[in-house]
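> Following is a predicted model, sequence given first.
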Amino acid sequence: MKSCSAMESTSCIKFSLMSLIWIIVLINEMHVYKGCLETERTALLEIKSFFISVSDIGYDDKILPSWVGEDDGMPSDCCDDWEGVMCNVTTRRVMQLSLNYTERLNYYDGTSASLLNMSLFHPFEELQSLDLSGNGFAGIYENRAYDSFGSLKQLKMLNLAFNDFNDSILPYLNTLTSLTTLILNWNSIEGSRTKQGLAKLKNLEALDLSSNYYIHGSLEGLANLTNLQVLDLSYNQNLTTLGFADLPNLKTLDLRYCGITTIQGI
């Protein structure tokens, strides 16, 4: 290949730039099949590995089978082909994760005391909806390398129903200040062992605490949820006193099958 002469130097530079541009385009096209960002694709595979690790032996191939890495099979689009994943059509970032009933346990022999690693969800900067219901988690932890107060800033809906969480998760939930919907039914929440409760969730519009059974006394912090429109406290037979200072936007209050004897502030 002959080198460029002085007169051809400008043309050579243009040709080199165009070649570089085409290389970049080809590289991007090679990664189109991945759909979501590479960092988020990797994070999704880490979530799959986590669920396999907390499930009983023998369920590996039944847990999120459509979530495959490059070494697992044919390349697939993690935004369009992976179950439970929904992405922003423009940014291709993950917006919604539906991981309900993902943990697999033997009905007769398996007992779930798993802790949920919330650090796994920090890479998803545009995550707005997260469904983790029906997994039998008993608590939450995070890796210290992550800043829990700087993560999940756009999370609007969190579904933790049908787990075994107790009041120990309330301080963490209280940091998710962007939440508008929080579903905690069928857990073991008592609601009276923490001073703040969910008081910092000022944007919360819907809260489901039904069927916790252990809730008793006066629920801490609910009086501060001034944007709350829907509150479900049904099937909490030990809840005897309900105290609110001011819930001006409350439209629906479900107290079916509760032991309520006193309602204050409404």
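Nice, thanks for sending it over.
> all contacts plus neighbour counts: C-alpha atoms, from now on.
Will do.
> At which residues are the strands of the stretch 101-250 of the chain located?
115-117, 129-131, 139-141, 157-159, 181-183, 206-208, 230-232, 241-243 (DSSP state E, counting those that start in this stretch).
> can you pull the buried residues of the first one?
Along strand 115-117, the positions that meet the burial threshold by neighbour count (16 or more other CA atoms under 10 Å) are 115-116.
> Which strands or helices does that strand pack on?
Counting contacts by 3 or more CA pairs under 8 Å, 6 or more residues apart in numbering; DSSP states H and E, strand 115-117 packs against strand 139-141.
> Name the residues that touch the strand it packs on?
Applying CA atoms under 8 Å, 6 or more residues apart in numbering, the external contacts of strand 139-141 come out as 114-119, 164-166, 168-169.
> Tell me the buried residues within the residues you listed.
By 16+ other CA under 10 Å, the contacts of strand 139-141 give 114-116, 118-119, 164-166, 168 as buried.
> got the residues you listed as a markdown table, with distance to residue 53 columns?
Converted to a markdown table, these look like this (distance: CA to CA, whole Å):
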| residue | distance to residue 53 |
| --- | --- |
| 114 | 10 |
| 115 | 11 |
| 116 | 11 |
| 118 | 15 |
| 119 | 15 |
| 164 | 18 |
| 165 | 19 |
| 166 | 23 |
| 168 | 23 |
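> ok, so of these, who is nearest residue 134?
residue 164 (9.3 Å; CA to CA).
> Is there a neighbour count for residue 30? I'd like the number.
For residue 30, the count of nearby residues is 10 (other CA atoms under 10 Å).
> typed the wrong thing, it's residue 264
11.
> Can you tell me how far the closest residue in space to it that isn't next to it in sequence is from residue 150?
For residue 264, ignoring the flanking residues on the chain, the nearest one in space by CA to CA, 6 or more residues apart in numbering is residue 243 at 4.5 Å. As judged by CA to CA, to the nearest Å, residue 243 and residue 150 stand 32 Å apart.
> Please compare the first structure with the one that follows:
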Amino acid sequence: MGLFLQVLTVLVITVSLQGWVPRGCLEEERIALLHLKDSLNYPNGTSLPSWRIAHANCCDWEGIECNSSTGRVTVLYLWSARNRELGDWYLNVSLFLPFQQLNYLSLSDNRIAGWVEKKGGYELQKLSNLEYLYLEDNSFNNSILSFVEGLPSLKSLYLGYNRLEGSIDLKG
């Protein structure tokens, strides 16, 4: 019993001195990222080759940054991640819901034409920490505005080079 207590004491002291440092992203977020990769690559793309099941630490994957203390994804930089030759596509926004600390999302230059029905823009409003949203150089029309206006923490929105028409009523 004495040896057990000594080992336990050393373990507790070691953990206390080092603090809790996550060894990578959360499994829930890693799985969500792999689903997002599949969506970007549908039907036969080859984007995001560093996003692999065998590489468990998604915080090291291309275009991803994580909070160093929680291991949660905070930045998704997916500018031009989808092969343009695959054509326009519709984004399933519910794929982003596992990212509870996401504050920066770039989906620019991916030929996004809109949202998957019932998994679309209103799901975007559940991203309560999202501060920076880059959607330029896609195929969005004016309907995008009704979805982004409900983002509670949004500070910057980039929508250039889309299919917006007419005057736009900006609130706040």
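Cool, got the structure. Every value quoted in this text rests on a predicted model; they were computed, and no experiment measured them.
> Structure 2: which residue goes with residue 166 of structure 1?
Aligned by TM-score structural alignment, residue 166 of structure 1 pairs with residue 141 of structure 2.
> Isn't its match up against residue 160?
No. The pair residue 141 of structure 2 / residue 160 is not scored as a contact, 11.1 Å apart, by CA atoms under 8 Å.
> all helices of structure 2, in order?
Along structure 2, the segments classed as helices by DSSP state H run 2-18, 27-41, 121-124, 144-148.
> Output the contacting helices and strands for the shortest one.
For helix 121-124 of structure 2, the helices and strands in contact under the criterion 3+ CA pairs under 8 Å, 6+ apart are helix 144-148.
> Looking at residue 243 and residue 150 of structure 1, which has the bigger crowd around it?
residue 243 (17 against 10).
> can you tell me which residues contact residue 130 of structure 2?
Counted by CA under 8 Å, 6+ apart, residue 130 of structure 2 has contacts 101-105, 151-154.
> centroid residue for structure 2?
residue 76 (4.4 Å; CA atoms, centre = their mean).
> Show the contacting residues for the equivalent of it over in structure 1.
For residue 76 of structure 2, the aligned position in structure 1 is residue 97, judged by TM-score structural alignment. Residue 97 of structure 1 makes contacts with 84-86, 127, 129-131, as judged by CA under 8 Å, 6+ apart.
> Distance to residue 19 of structure 1 for these - can I get that in a markdown table?
As requested, the contacts of residue 97 of structure 1 are arranged in a markdown table below (distance: CA to CA, whole Å):
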| residue | distance to residue 19 of structure 1 |
| --- | --- |
| 84 | 39 |
| 85 | 36 |
| 86 | 35 |
| 127 | 37 |
| 129 | 42 |
| 130 | 43 |
| 131 | 46 |
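> Filter these down to the buried ones and express that as a PyMOL selection.
Applying 16+ other CA under 10 Å to the contacts of residue 97 of structure 1, the buried members can be selected in PyMOL as follows:
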select buried, resi 84+85+86+127+129+130+131
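> Now compare the contacts of residue 97 of structure 1 with structure 2 and keep only the conserved ones.
Contacts from those that recur in structure 2, judged by both residues aligned by TM-score structural alignment, their matches' CA atoms under 8 Å, are 84-86, 127, 129-131.
> mind checking how far the closest residue to residue 53 of structure 2 other than its chain neighbours is from residue 27 of structure 2?
Once flanking residues are discounted, residue 53 of structure 2 sits nearest to residue 34: 7.7 Å by CA to CA, 6+ apart. Separation of residue 34 of structure 2 from residue 27 of structure 2 (CA to CA) stands at 11 Å.
> ok, the two, which is more surrounded?
A count of neighbours by other CA under 10 Å puts residue 34 above the other of residue 34 of structure 2 and residue 27, at 17 against 13.
> so what's the spatially closest residue to residue 147 of structure 2 that is not a sequence neighbour up against?
Spatial nearest neighbour of residue 147 of structure 2, excluding adjacent residues (CA to CA, 6+ apart): residue 121 at 5.1 Å. Neighbouring residues of residue 121 of structure 2 by CA under 8 Å, 6+ apart: 93, 115, 144, 147-148.
> what separates the corresponding residue of structure 1 for residue 26 of structure 2 from residue 43 of structure 1, distance-wise?
Residue 26 of structure 2 maps onto residue 37 in structure 1, with residues paired by TM-score structural alignment. For residue 37 of structure 1, the distance to residue 43 of structure 1 (CA to CA) stands at 10 Å.
> Same check on residue 60 of structure 1?
Distance from residue 60 of structure 1 to residue 43 of structure 1, by CA to CA: 18 Å.
> before we move on, what about residue 12 of structure 1?
42 Å.
> now residue 165 of structure 1
Distance from residue 165 of structure 1 to residue 43 of structure 1, by CA to CA: 24 Å.
> now residue 23 of structure 1
Residue 23 of structure 1 is 27 Å from residue 43 of structure 1, by CA to CA.
> With neighbour numbers in mind, choose between those two.
residue 43 (17 against 12).
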